[in-house]
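Trainee: could you look at this predicted model? Sequence included:
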Amino acid sequence: MQWKKVIIEDRFLSILAFLGVLLVIASFYFNSWLIFGAGLLIILITAANSYYLNHIGEGLVFENKRERNRFFIGDNGEWSLHFANHGLPIMKARLTVYFDSAVIPVSGEFHIHQSKVDVGMPVSMSRKEQIVIKIPFKADRRGMSKIRRLELHIPHFFGFGDTILEFKDVINREALVFPRPISVRNIDKHKSFRPGTSTSLFSVFEDNMGPVGTRDYLPTDSFNRINWKASARRMTLQTKEFERITEAGAVLFVNVVDGFSVTVMLEFLMSSITEMAYFFHKANIPFSLCMNIRSAGATPFTYIPLGSGKDHLQKLLDILAIADHHSPTIPYDKMLFFYKRHFPVAPTMIHTGIRTEGADIYFKDFGRDGIQLLELQRHVAVEEEAFLGPLQLMMKEVAMK
């Protein structure tokens, strides 16, 4: 059975049933068919009331299919709830839906308590009827909204009690609201000093596997780079041009901890990382995410390996939407230690959040390997803006350790 049932009977119903029995007994004493009929009618009403309260909802089915929808802040969506009734008719009931306040209903009667929303609506269903209840909403803030509970209050026809049905299973309806990106200056300043496979206009390395064109010969060009066929056609020396390549990739290290709790800058961090992820996606630069929110599995923290493409971006945005102030965390330096031991490094590493002294030990080691180290900082003058700058290590503390 999908539903947990709570039956609330009016005390007057028991008194009424007792009165009906007394009238039936009295009818034999007074030899009155009228009193007998009144008593029998009262008994039938109380019996029908009890039967209805005890059996209502036994044929009610909720289609609990898995559904996850994604929204940007300001987008409109809706919860679609499918019900089928194979039992007694349900009349003048009231359905209450409880969900997280990342999305807010745009119509109807609803209440917001802390981070939860409850919205109620009337429901009536005849036998063998199927209905779809739609609750339109608007994405209000970053986060994940799940339908946490369904309650159906069914009154009796005569008002002698109520039946409350509460859905027992986990409801598989989720709405993810992605963070709103904010401006991040100097995001295009990351660079690499090592060869790779990604194209770059400013790299000193070239892909010698095949030329992409020719240009006029210069005295400083090497003699073996002359394209003799092109030179013969143009009757002037032509030099082969190769595509410039470099090693590309960035790892985003995110420290969401401040002391013993999640930082109050969580929204700022999620919005900044969203902007950087969009930039890397458009520039086709592989990126990775390491966030010290605890995760089940072999990797004890939230980790996305280096990758690119639309699916990779969506996976990162999903994680940024789910992160909240109640997420379990691990120490930042332990995350860096695990990363250094188990994962390949990228040419650029970007630190976001509060930087601890223990973390500087690992960043110093990364710097020795020629990795570019950057740090996300909040703009002092403009609240909704951030910028990337060189990561300045606390050399004295690091040396002492």
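Mentor: Nice, thanks for sending it over.
Trainee: when you work out contacts or count neighbours from here on, use the C-alpha atoms and nothing else.
Mentor: Noted.
Trainee: quick one, helices of the stretch 101-250 of the chain?
Mentor: Ranges of helices within the stretch 101-250 of the chain are 228-234, based on DSSP state H, counting those that start in this stretch.
Trainee: repeat for the stretch 301-401 of the chain
Mentor: Using DSSP H, counting those that start in this stretch, helices in the stretch 301-401 of the chain cover 310-322, 332-342, 357-368, 395-400.
Trainee: mind putting the ones you listed into JSON lines with distance to residue 97?
Mentor: Putting those into JSON lines (distance: least, CA to CA, whole Å) gives the following:
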{"stretch": "helix 310-322", "distance to residue 97": "21"}
{"stretch": "helix 332-342", "distance to residue 97": "39"}
{"stretch": "helix 357-368", "distance to residue 97": "45"}
{"stretch": "helix 395-400", "distance to residue 97": "54"}
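Trainee: out of the ones you listed, which gets nearest to residue 128?
Mentor: Nearest of those to residue 128, taken as CA to CA: helix 310-322 at 38.9 Å.
Trainee: dropping in the other structure now:
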Amino acid sequence: MLNELWLLVSVVILFIGLVASQGLLLVLGALSLIVSLVAKFWDRVAFQKVTHFRTLSHARAFVGDTVEYVITLSNEKAIPLIWVDIQDAFPEGLELPGGSVRGSGVEVIRQHCITTSLLPYQKVTWKYKIECTARGYHRIGPVRLRSGDIFGFSSAEIYYPKVEHLLVYPKIVDLGELIFPEQHPLGESKSWKPVVQDTTRFLRQRDYSPVDPMKHIDWKATARKQRLQTKVFEPVVSLNVLIALNAATSEYAWQGSNRRFFERAVTAAASVASDADRHGYTYGLISNAVASYSGKWLSVPMGASSSQLSMILESLAMAGPYVVTPLTEVLKGERASLPSGTTVVLVTSILTRAMATEINLIKDSGYQVRVLYTGDQAPSVEMPGVPIVRLGRILETQVDYEPAMA
């Protein structure tokens, strides 16, 4: 607008100089017109052939990791940029040592600000190390570039909508035997259809059948009874773990959400998944927590593939403390389809009577249940026969309570 006004004033001065035959006005008007045209031309071509790139050394990281972050700005034309102001949206939960990051809080978007200049055909690169301080699905960008002409009459800006994503996994804590005791960690359940025979658990003897393995023949019993006898072992099913994460931190929705308790629960769930993967178990995840940007609750089917842990950690990284339904309803939907021999590991910061009832129903159906309690106070509901491990104090000093969903 200022440039158009100055152009109009220049034309008026030049016209008056011509009419009045005033050389000074003619020179002043001509110079003003030239400056206005140059500024207008610069305004149009300022960001032509100007490119802005960001690169991250990794797209995924854990809390506490550092990621290399490179910004490149290049000017591939003969016209310089006297000054360039770069304003790049930068999320909470990531720190940028050495960078100028302005703005904080929920209502203020943080901006990574850089001011520089570009000569013709010049490329400028900035290198940083991002510190991942909180789990989350972080988005860097979009970016806005601003610049002005040498006379200060006009300014131009351009908006690049491209964003970079950095997924930060929750912290994994070594809880040792608090999660799974060494002996029979998941309480292997008996099954009418043996999937695996545990040869360390001798049950009885019976007459040999042609389908029985020769290595299971009991030769001493055969000599006593004068006919072939085979050993029968206690049948067990393969070990399965279902991690059930309760996103609710209070009994009623109107009581709000306790971010500290929720982050403890996420860390505990990630630690269980890591331990199950290390032991070679088949495991999965269900939760009533909502995943960021999807609006759906978390669910990772049972599996034992090499990518199972990554899928669960990705889900937990994007988990928000927003409850769409009580966890009891989620458990009801899963109960009928649980494989034999499954142990349900409930991770929660509260225990309600409705939850205790559902846990007892699961236990009465022949499944093992283990509760990892992440609240501060002792659970208000008792559940005889169900192990409850209190992790609140253990996790208190090891969990960051400021996750970022941006």
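Mentor: On my side now, so go ahead. Note that the structure is a prediction, hence the values are computed from the model and not measured.
Trainee: between the helices of the stretch 301-401 of structure 1, which one is nearest to residue 131 of structure 1?
Mentor: Closest approach to residue 131 of structure 1 among the helices of the stretch 301-401 of structure 1 is made by helix 310-322 (31.3 Å; CA to CA).
Trainee: for that closest one, give me the average deviation versus structure 2.
Mentor: Once fitted to structure 2, helix 310-322 of structure 1 is off its aligned match by 1.4 Å on average (mean CA distance after the TM-score superposition for structure 1).
Trainee: tell me the helices and strands packed up against that helix.
Mentor: strand 143-155, strand 173-177, helix 266-282 (3 or more CA pairs under 8 Å, 6 or more residues apart in numbering; DSSP states H and E).
Trainee: got a markdown table for the ones you listed, with distance to residue 74 of structure 1 and mean neighbour count too?
Mentor: Listed next are those as a markdown table, based on distance: least, CA to CA, whole Å; neighbours: other CA atoms under 10 Å:
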| stretch | distance to residue 74 of structure 1 | mean neighbour count |
| --- | --- | --- |
| strand 143-155 | 13 | 21 |
| strand 173-177 | 9 | 23 |
| helix 266-282 | 15 | 21 |
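Trainee: can you put these in JSON lines and add distance to residue 294 of structure 1?
Mentor: Converted to JSON lines, these look like this (distance: least, CA to CA, whole Å):
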{"stretch": "strand 143-155", "distance to residue 294 of structure 1": "17"}
{"stretch": "strand 173-177", "distance to residue 294 of structure 1": "20"}
{"stretch": "helix 266-282", "distance to residue 294 of structure 1": "16"}
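Trainee: which of those sits closest to residue 73 of structure 1?
Mentor: Comparing those against residue 73 of structure 1 with CA to CA, the closest turns out to be strand 173-177 (6.3 Å).
Trainee: residue 150 of structure 2 -> structure 1?
Mentor: Superposed on structure 1 with TM-score structural alignment, residue 150 of structure 2 falls opposite residue 157.
Trainee: thinking again about what came up before, make a markdown table out of the helices of the stretch 301-401 of structure 1 and add distance to residue 179 of structure 1 and mean neighbour count.
Mentor: Formatted as a markdown table, the helices of the stretch 301-401 of structure 1 follow (distance: least, CA to CA, whole Å; neighbours: other CA under 10 Å):
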| stretch | distance to residue 179 of structure 1 | mean neighbour count |
| --- | --- | --- |
| helix 310-322 | 6 | 17 |
| helix 332-342 | 23 | 16 |
| helix 357-368 | 27 | 17 |
| helix 395-400 | 35 | 10 |
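Trainee: please name whichever of those is nearest to residue 104 of structure 1.
Mentor: Residue 104 of structure 1 lies closest to helix 310-322 among the helices of the stretch 301-401 of structure 1, at 16.1 Å (CA to CA).
Trainee: mind telling me which residue is nearest the centre of structure 2?
Mentor: A centroid search over structure 2 (CA atoms, centre = their mean) returns residue 317, at 2.5 Å, as the residue closest to the centre.
Trainee: how far away is that residue from residue 285 of structure 2?
Mentor: Separation of residue 317 of structure 2 from residue 285 of structure 2 (CA to CA, to the nearest Å) stands at 13 Å.
Trainee: over to residue 149 of structure 2?
Mentor: Computed as CA to CA, the residue 149 of structure 2 to residue 285 of structure 2 distance reads 57 Å.
Trainee: and the two? Which one has more around it.
Mentor: When residue 149 of structure 2 and residue 285 are compared on other CA atoms under 10 Å, the one with more neighbours turns out to be residue 285, at 25 against 20.
Trainee: which SS class is that one?
Mentor: Here residue 285 of structure 2 is recorded as strand under DSSP: H, G, I helix; E, B strand; the rest coil.
Trainee: again, but for the one 5 residues further on
Mentor: Taken by three-state DSSP, the conformation at residue 290 of structure 2 corresponds to strand.
Trainee: mean per-residue distance, the longest helix belonging to structure 2 to structure 1?
Mentor: Among the segments of structure 2 that qualify as a helix by DSSP state H, the longest is helix 23-45. Following the fit onto structure 1, the mean deviation recorded for helix 23-45 of structure 2 is 2.2 Å by mean CA distance after the TM-score superposition for structure 1.
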